[in-house]
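Visitor: show me the folded form of this:
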Amino acid sequence: MAALPSSPIPASTVPPAKGELRTALGRFATGVTIVTCRDAAGSAVGLTCNSFNALSLEPPLVLWSLRRASPSLAAFTGAGHFAVNVLAEDQIELSRRFASPAADKFADGVWHDGAGGAPLLVGAAAVFECAREAHQDAGDHVLFIGRVLRLADAALPPLVFHGGRYHLLGEIL
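Guide: From the prediction side, this is the model:
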């Protein structure tokens, strides 16, 4: 790993290797979400995602990204709605389940249908019900932009991901 430069980086710098980029991006702590929708057949689809971000307050927009190689891509590009379920720290096993190839990911947790049938997780720290505004190819991912139709939040400590591992959020004294 390279040390931080003491002067500005020259314009001719060679782009970072994929592993170096992944490691450096891992230094940015994120929340952990399960993004859900219904596919064309009406089946629930969901995956663990930490690329969720706020985009705009007016209008209320959020974004997240999904690898183009994901088997869930067709479901999300075809869905008119999706939900972003921000996980609480006690939902780490759900995060692992939705990051795995488990057959029935929705067998655990308590779920109910939101806008467009997108599954909403009971007990999440926050839930954003969204209408898909757009999706766009960006490198090896697809960016999804959603207009927030409804939301709910609870004063629960969130699950955090940093440096390739889950963490709990602690208070600064």
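Visitor: for the rest of this, base every contact and every neighbour count on C-alpha atoms.
Guide: OK.
Visitor: now residue 22: which helix or strand?
Guide: Assigned by DSSP states H and E, residue 22 falls within helix 18-25.
Visitor: can you give me how far that helix is from the chain middle?
Guide: Distance of helix 18-25 from its chain centroid, counting by C-alpha atoms, centre = their mean, to the nearest Å, is 18 Å.
Visitor: any idea where the strands of this structure begin and end?
Guide: Along the chain, counting by DSSP state E, strands occupy 30-31, 33-38, 44-49, 53-56, 61-67, 81-86, 111-113, 119-121, 126-138, 141-153, 159-162, 165-168.
Visitor: can you list those in CSV and add distance to residue 21?
Guide: Formatted as CSV, the strands of the chain follow (distance: least, C-alpha to C-alpha, whole Å):
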stretch, distance to residue 21
strand 30-31, 16
strand 33-38, 22
strand 44-49, 18
strand 53-56, 19
strand 61-67, 16
strand 81-86, 25
strand 111-113, 36
strand 119-121, 32
strand 126-138, 16
strand 141-153, 15
strand 159-162, 14
strand 165-168, 17
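Visitor: nearest to residue 102, of the ones you listed?
Guide: Closest to residue 102 of the strands of the chain is strand 44-49 (C-alpha to C-alpha; 10.6 Å).
Visitor: any idea of the angle that closest one forms with strand 81-86?
Guide: 40 degrees (axes from the mean of the first three to the mean of the last three C-alpha atoms, to 10 degrees).
Visitor: now the second one, please; I'll put the structures next to each other:
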Amino acid sequence: MNSPLSPSAVAQPPIFTPHDFRKALGQFATGVTIVTALDALGQPVGVTVSSFNSVSLHPPLVLWSMANSAASLPVFMAGTHYAVHVLGAEQKELAMRFATKGIDRWAGVAHQPGHSGVPLLDGAVATFECFNRSRYQEGDHVIFVGEVERCGYRNEAAPLIYHDGRMR
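Guide: Okay, the predicted model is just below:
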């Protein structure tokens, strides 16, 4: 008898295109976050991420994922800490900045060091300072599980939402 955690069969090949899969996933509205860390030289790194979710209350765990092709992946793979910032509706420009390649994402961005030194962005709806607990290679992404060491939030802010390929 198979346990609930072990697969009993092999998945069937998909009968849809990658485009169809992306469009279907886009129908699920997600929050928009920026994940920040420090590289080996102590320089700030950050990236816009919409694949953020809670995992557990005891211990407090969250997860997010990053494409294997992301330039900053090695920083997040090697680092011990990172911070996840849930963005407010008024922070669309900041989200776009941290999603853009080939620019100085940090120019003029207000931030201060968190308890582990990781940069914390000013004005986020919520912030989760995490120990980089686990990393799982799945498909074309790495899933990061963070153990939350500190968190904060502000109630009055509306969240920035990503739906159907657009931020709203």
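Visitor: and the helix holding residue 22 of structure 1, how far from structure 2 on average?
Guide: Once fitted to structure 2, helix 18-25 of structure 1 is off its aligned match by 0.5 Å on average (mean C-alpha distance after the TM-score superposition for structure 1).
Visitor: okay if I get the strands of structure 1 as JSON lines plus mean neighbour count and distance to residue 19 of structure 1?
Guide: Converted to JSON lines, these look like this (neighbours: other C-alpha atoms under 10 Å; distance: least, C-alpha to C-alpha, whole Å):
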{"stretch": "strand 30-31", "mean neighbour count": "20", "distance to residue 19 of structure 1": "19"}
{"stretch": "strand 33-38", "mean neighbour count": "27", "distance to residue 19 of structure 1": "23"}
{"stretch": "strand 44-49", "mean neighbour count": "22", "distance to residue 19 of structure 1": "19"}
{"stretch": "strand 53-56", "mean neighbour count": "13", "distance to residue 19 of structure 1": "23"}
{"stretch": "strand 61-67", "mean neighbour count": "19", "distance to residue 19 of structure 1": "16"}
{"stretch": "strand 81-86", "mean neighbour count": "28", "distance to residue 19 of structure 1": "27"}
{"stretch": "strand 111-113", "mean neighbour count": "13", "distance to residue 19 of structure 1": "36"}
{"stretch": "strand 119-121", "mean neighbour count": "25", "distance to residue 19 of structure 1": "33"}
{"stretch": "strand 126-138", "mean neighbour count": "19", "distance to residue 19 of structure 1": "19"}
{"stretch": "strand 141-153", "mean neighbour count": "18", "distance to residue 19 of structure 1": "17"}
{"stretch": "strand 159-162", "mean neighbour count": "19", "distance to residue 19 of structure 1": "16"}
{"stretch": "strand 165-168", "mean neighbour count": "14", "distance to residue 19 of structure 1": "16"}
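Visitor: nearest to residue 23 of structure 1 among those strands would be which one?
Guide: Nearest of these (C-alpha to C-alpha): strand 159-162, 10.1 Å.
Visitor: report all helices and strands that that closest one contacts.
Guide: strand 30-31, strand 165-168 (3 or more C-alpha pairs under 8 Å, 6 or more residues apart in numbering; DSSP states H and E).
Visitor: dump the ones you listed into a markdown table; add distance to residue 145 of structure 1 as well.
Guide: Putting those into a markdown table (distance: least, C-alpha to C-alpha, whole Å) gives the following:
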| stretch | distance to residue 145 of structure 1 |
| --- | --- |
| strand 30-31 | 18 |
| strand 165-168 | 26 |
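Visitor: of all the ones you listed, which lies closest to residue 85 of structure 1?
Guide: The closest of these to residue 85 of structure 1 is strand 30-31. By C-alpha to C-alpha, the value is 10.4 Å.
Visitor: what's that closest one aligned against in structure 2?
Guide: The aligned range for strand 30-31 of structure 1 in structure 2 is 30-31, by TM-score structural alignment.
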